[in-house]
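Q: Next come a sequence and a model predicted from it.
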Amino acid sequence: MVDNLLSVSTVTTQSPPTLVCPQPQRPESKYLFTKEISCLAFGFGDEPNPNQDTVHLLECYMIEYVRDLLSKASNRAQRRGGKLELNDIMHYLRDHPKQYNRVKMIMKHKKATETTSKLWEEEEPGKKKKKL
């Protein structure tokens, strides 16, 4: 019975490895983020053109994580009796401080950008303000 167990030393290369990723539901959505994940991998120290199987596997992990997070947040929103909101997502990110703080920082930056763009629109001398 011990012979049936595999170890690192007994693995053979008879067939090429296959991805464990489930197939996308729509064929046109197959591997949407290949370019972005390749750039991220390069930014984190990989080579400029990483192996496509690695990129596809990372994309599968990423999509699975986002689906799981949104599914949990959606279930929480339904229990509350409302629509999916950012607070529902943040509820599940609170156990992951890096991700939680990153989302808070992005939202703060977005709010500051919106405020700045409104100020620029108000101060443009060539435009006249519309009267209601």
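A: That came through fine.

Q: use CA for all of it now, contacts and neighbours both
A: Fine.

Q: Same question for the longest helix anywhere in the chain: list its buried residues.
A: If you go by DSSP state H, the chain has its longest helix at helix 52-80. Buried residues in helix 52-80, defined by neighbour count with 16 or more other C-alpha atoms under 10 Å: 55-56, 58-60, 69-70, 72-74, 76-77.

Q: Turn those residues into TSV, columns for distance to Cys39.
A: Putting these into TSV (distance: C-alpha to C-alpha, whole Å) gives the following:
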residue	distance to Cys39
Val55	10
His56	13
Leu58	12
Glu59	12
Cys60	16
Leu69	24
Leu70	25
Lys72	29
Ala73	29
Ser74	30
Arg76	34
Ala77	34
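
Q: what's the spacing between Val66 and Leu119?
A: 35 Å (C-alpha to C-alpha, to the nearest Å).

Q: Comparison target, given below:
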Amino acid sequence: MLTIAGRTFTSRLIVGTGKFASSAVMQAAIEASGTGMVTVALRRVDLNDPGDDLMAVLDRRQYVFLPNTSGARNAAEAVRLAHLARASGAGDWVKLEVTPDPRTLLPDPVETLKATEALVKDGFIVLPY
């Protein structure tokens, strides 16, 4: 069991929605995993469109969707992406990624901390990467 922000999960596993051969394979993998949290790249999905392929195959009541800030090179970009996700209806949960080097994708701990502090102050539930 894992409890974050008052929500209890039966699995600690967080599953991403990218790199699947099809939506059906993604749905089957996520369901089989037993996860309660699913990461979503903001550029892959329109959270306001219930007809979007991802939103059509995954039940938003069953999973906490974690829009991620993939592509953010600094804290300011990550905060902006998180606010865009919230404005799109994604809620207050976010998987925070601040990776200044697109070649290595190594996280920047100082910028990640800055973004975390700002987002928590703004009421987000932040899961840093």
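A: Received it, and whenever you're ready, just let me know what you need. Computed from a predicted model, the values in this text were never measured in an experiment.

Q: Could I get the TM-score for this pair?
A: In this superposition the chains share a TM-score of 0.25, using TM-score structural alignment, normalised by the length of the second structure; 59 aligned residues with a C-alpha RMSD of 4.7 Å.

Q: Does anything pack onto the following helix or strand past the longest helix of the first structure? Which helices or strands?
A: In the C-terminal direction, the helix or strand that comes right after helix 52-80 of the first structure (DSSP states H and E) is helix 86-93. When contacts are defined as 3 or more C-alpha pairs under 8 Å, 6 or more residues apart in numbering; DSSP states H and E, helix 86-93 of the first structure packs onto helix 52-80, helix 97-123.

Q: doesn't His91 make contact with Tyr100 of the first structure?
A: No. Assessed by C-alpha atoms under 8 Å, Tyr100 of the first structure is found out of contact with His91, at 9.1 Å.

Q: Tell me which of these two has more neighbours.
A: Between Tyr100 of the first structure and His91, counting by other C-alpha atoms under 10 Å, Tyr100 is the more crowded of the two (16 against 13).

Q: do you know how far the more buried one is from Gly43 of the first structure?
A: 22 Å.

Q: Next: Ile106 of the first structure.
A: In this view, Ile106 of the first structure and Gly43 of the first structure are 20 Å apart by C-alpha to C-alpha.

Q: Thr113 of the first structure now?
A: 26 Å.

Q: One more: Arg80 of the first structure?
A: As judged by C-alpha to C-alpha, Arg80 of the first structure and Gly43 of the first structure stand 40 Å apart.

Q: now do Lys108 of the first structure
A: Relative to Gly43 of the first structure, Lys108 of the first structure is positioned 25 Å away (C-alpha to C-alpha).

Q: do the same with Asp53 of the first structure
A: Plainly put, Asp53 of the first structure is 18 Å away from Gly43 of the first structure if you go by C-alpha to C-alpha.
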